[in-house]
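Asks: no sequence on this one, just coordinates:
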């Protein structure tokens, strides 16, 4: 099976070994292309000008493997912004890739329903150091045994240097040469599908990286000064020339889903996308994706959106084009505050009534649904209580929440074991799709630091800027941040962030891994059969705001949580449940007359049939055959 996404950008090869090259360069009056022949000769040819700033040229004897650059009218040589591969990085030539040369073997794969999502976020370079895309394949069975159903790759678009988070990418269509060639990434997607695993990709449409982006030189209309972002000029989505800009990013989404057969995308920081059009960019992108992929595939779109704009999210079985889910930062912040007591920065919005806010997240999605945010000094969010639990991706850790800390501290360093065990059970057994960050499942204590590999002045600016940023934090105000905060450009910073798989031979790490496996097995066995039908929850906080009870209903069934998220035992009323027969309990409730004593950091989960008062257990599950003969729960 061959897969290729046809688009108006970049290059496209023909059967006669000729290649059509196209570039939108509205600031240029003339343009040429420089390319290598199959014999390795370097040649150049003029490009023909068309309307609306487009240039094109068809070159004979310039097929797969040929290198090329565009030559501007001032002599500057620039790579293709829609390059499918940059073998020598962001400043080198682009390579002609023929997508149809890869023979896919996963024609049976249609994806998995979103309700089945258990997501594992990973950085390809740190997850499998030095082995890249192929190294991730070697660890897929670990994810399968853990209970994961989807791996989410941090951005892989070509970024500067030999190490980067991926959010500094300058070539959105080119999978990073750091981790392998394009076909290696396709092998990863195929190997995951053969094991019944979905593959999601984090994509960045809100800015280009600060190094290797040449668009300003020939297509300044890609950007606008009318809006600003934390990374400088905003992407032009609603001004002159914005039609081409929108198409560039929409085709990028279609490209990853088609040419790489990925199962979904997570759109980074869409609150930094400014667009007054109707429909706006996000609505148009979702509509185009749904039109392309149709109903035969399960393709998922997820947002990161600090605005908590619930109107982008699909409501239950709503068929309108929309997004399956949003990363729920509110839930993370509530959990983090309960675990660590930290209330600086954006955590201050959750310092009061943190347990109630967590209950609201579990039951209704967002903690902030239009209320005033003291940290932002404005109202934030939209009503989300009409949306299903599946619309909110829950997590205790991710690349941002660890890596944006000065020293990349994980919760395994910041919080004791008992509170982490309690909150982990909430993360993995609540109806919202859970997300784990690589190494979390065995409680690695290795940090995940911000790292990059910029040149000269930019490297200095990033290092000094990060140290200046954290110098205002109380824990660093009295010291020398150059001695306390790692240099993002130092190779040692990257190396410290890489997983050490030998830790899995140690008993404590084995214990944590078994705990995660146990909880995810319970999720697949008991929660998954009723998950798609569960309605929004209801939450109550009892015992002077120290005890949380949440339940979700599906007909006669109730999925319920009881939780004491405090350091002291609490007497509670179980409200009609059978507290001595939970599906799971982090520690045991003790009878106390007509009530129950909940130990510190207690959580217990129940699947209860309201018709006859008995907990439902061992619901049979169908199995679906995957392409390699393995079976996965459905």
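Replies: Cool, got the structure. Since we're looking at a predicted model, the values are computed, not measured. Residues are numbered from 1 along each chain as shown.

Asks: For the rest of this, base every contact and every neighbour count on C-alpha atoms.
Replies: OK.

Asks: buried sites along the helix ranked longest in the chain?
Replies: Using DSSP state H, we find that the single longest helix of the chain is helix 242-259. Buried residues in helix 242-259, counted by 16 or more other CA atoms under 10 Å: 242, 244-259.

Asks: here comes the other one, which I'd like you to weigh against the first:
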């Protein structure tokens, strides 16, 4: 059986709920009508009712607890309130012939919909990003969550778009507009846990969760159970089919802990959408190359690239950066030539990863900043506050001209100094717990070891914390825009046409914080880059081919060069 309301014909809607624990479930409408649902095998309840689009409904469990539909497409009044009957076929698409773009053409910009003013606010910036050369935007999770402000990873109704962002049709209009501009649009989805405010599943379907496993955010989802597995796979299919997203980024799949589920989900998506270019990307701390083979997932977020680059740029070595502080130059060389840095070595808490040198370079999404790496800092600082601009420009050149798929974070392109802070909209005891927990999280950092200093960490629930996270152009916005535009144009002209099946050849250590690397490209040419983020001059390899880009004096600190050998 499928989750969520299904149109039978006309106004006839079939309502379903998987509720294996209670004896009785009623379907309630906002006009005080209540209908007892029929119990079917395996814990499903079902009933057909003739109701128009816009009808508000909910379920009452064992004549006591009223709950929203866990597969609601839209809410009215928040995640504790009424679900709304929608018509998924009502929107009239203007870009119906869109089939997507090849993965190797992706230059991704990650963004937070709420911080940019909702779906309508994001739509207003599409032409700006297209003119920069961005070919794909990636939305942080938009499933409905408690309150009006959230990163999205505290979602509890993953089928419903967040009310504070807009309606389902306004989201479709955003996707439609992006496609009309030739841009892909991807969505970050969370299938490893639910947020703490408004998750009622455990009240009537305790077996939705695996009582033997836990995640950092609470009980693990029991994807071995059929209804649970269908809940998430059907959600993925909904975003790709009903909303026509071009791809999905699956959050922290290592916390799901079931590769069979991942394989089944990828296979079903590929089978049901063979005529579209759908791109599936994992976040996976396990550095598992087996999921990145042809026909499965296109790529994985390469946290290794970010972590080692952050150490090289800032010198920070606390928390997870400690695993990249011992010989980061050698680690960067391995990352460029082979993809993953950790390929089975001890990462500080046991072995992590497997060999990845056999994978295409485009199997890795690289970034210097993203929501996690900025927002999980106590004060949400961007790299412009943590390193000097000259070295940052060299790092940006590496990001945009190496064969791994590049991803920017909103505001990067304008040299924004705005922080991206952790924000929520919880109340009462939960608000206190999140605020205090956030501050205690940084107690082991030297800068926040003093309790009074920790009080300076912004309150996640205060509206000002959210408002401060909207990216504002920096004082050198024009120069940064020009810099990014030039590099992205070079990528589209010289790298992208040669990118499919490109693989690393080797990399060399040139000196402290200085490396060179080579890749064999699709046309048989060789791409070479050289980078120096150190304090001393080094000798770059001789650029015998066509110079694509050079920054600074070759081999001097904060210098970069890229060239093609035909």
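Replies: It's in. Everything numeric in this text was worked out from a predicted model, so none of it was measured.

Asks: Counting by contacts, list what the longest helix of structure 1 packs against.
Replies: With contacts taken as 3 or more CA pairs under 8 Å, 6 or more residues apart in numbering; DSSP states H and E, helix 242-259 of structure 1 sits against strand 171-175, helix 281-293.

Asks: If you compare the directions of it and strand 171-175, what angle comes out?
Replies: Orientation check (axes from the mean of the first three to the mean of the last three CA atoms, to 10 degrees): helix 242-259 of structure 1 against strand 171-175 gives 20 degrees.

Asks: And the helix or strand following helix 242-259 of structure 1, what does it pack against?
Replies: For helix 242-259 of structure 1, the following helix or strand on the C-terminal side (DSSP states H and E) is strand 264-267. Using 3+ CA pairs under 8 Å, 6+ apart as the contact test, the elements touching strand 264-267 of structure 1 are strand 198-203, strand 300-303.

Asks: Export those as CSV, with columns for mean neighbour count and distance to residue 181 of structure 1.
Replies: Formatted as CSV, those follow (neighbours: other CA atoms under 10 Å; distance: least, CA to CA, whole Å):
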stretch, mean neighbour count, distance to residue 181 of structure 1
strand 198-203, 25, 16
strand 300-303, 24, 25
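
Asks: so which of these gets nearest residue 145 of structure 1?
Replies: Nearest to residue 145 of structure 1 among these is strand 198-203 (14.6 Å), distances taken as CA to CA.

Asks: average distance between the closest one and structure 2?
Replies: Its aligned residues in structure 2 lie a mean 0.4 Å from strand 198-203 of structure 1 after superposition (mean CA distance after the TM-score superposition for structure 1).

Asks: against structure 2, where does that strand fall?
Replies: Here strand 198-203 of structure 1 aligns to structure 2 at residues 184-189, judged by TM-score structural alignment.

Asks: How far away from the center of its chain is the matching stretch?
Replies: The chain centroid and the centroid of stretch 184-189 of structure 2 are separated by 8 Å under CA atoms, centre = their mean, to the nearest Å.

Asks: Excluding its own residues, what touches that stretch? List them.
Replies: 100-101, 135-142, 158, 175, 178-179, 236, 245-251 (CA atoms under 8 Å, 6 or more residues apart in numbering).

Asks: and if we set it to 6 Å?
Replies: Residues from elsewhere that reach stretch 184-189 of structure 2, judged by CA atoms under 6 Å, 6 or more residues apart in numbering: 136-141, 245-250.

Asks: Which secondary structure state does residue 458 of structure 2 sit in?
Replies: Under DSSP: H, G, I helix; E, B strand; the rest coil, the three-state class of residue 458 of structure 2 is coil.

Asks: Next: residue 23 of structure 2.
Replies: coil.

Asks: give me the element the counterpart of residue 359 of structure 1 in structure 2 is part of.
Replies: Under the alignment (TM-score structural alignment), residue 359 of structure 1 pairs with residue 333 in structure 2. Following DSSP H and E, one finds residue 333 of structure 2 within helix 328-338.

Asks: Can you report how many residues lie near the nearest residue to residue 11 of structure 1 once chain neighbours are set aside?
Replies: Leaving aside its sequence neighbours, residue 11 of structure 1 sits nearest to residue 21 (CA to CA, 6 or more residues apart in numbering; 4.4 Å). For residue 21 of structure 1, the neighbour count with other CA atoms under 10 Å is 22.

Asks: Residue 21 of structure 1 matches what in structure 2?
Replies: Under the alignment (TM-score structural alignment), residue 21 of structure 1 pairs with residue 15 of structure 2.

Asks: quick one: residue 457 of structure 1 from residue 487 of structure 1, how far?
Replies: 14 Å (CA to CA, to the nearest Å).
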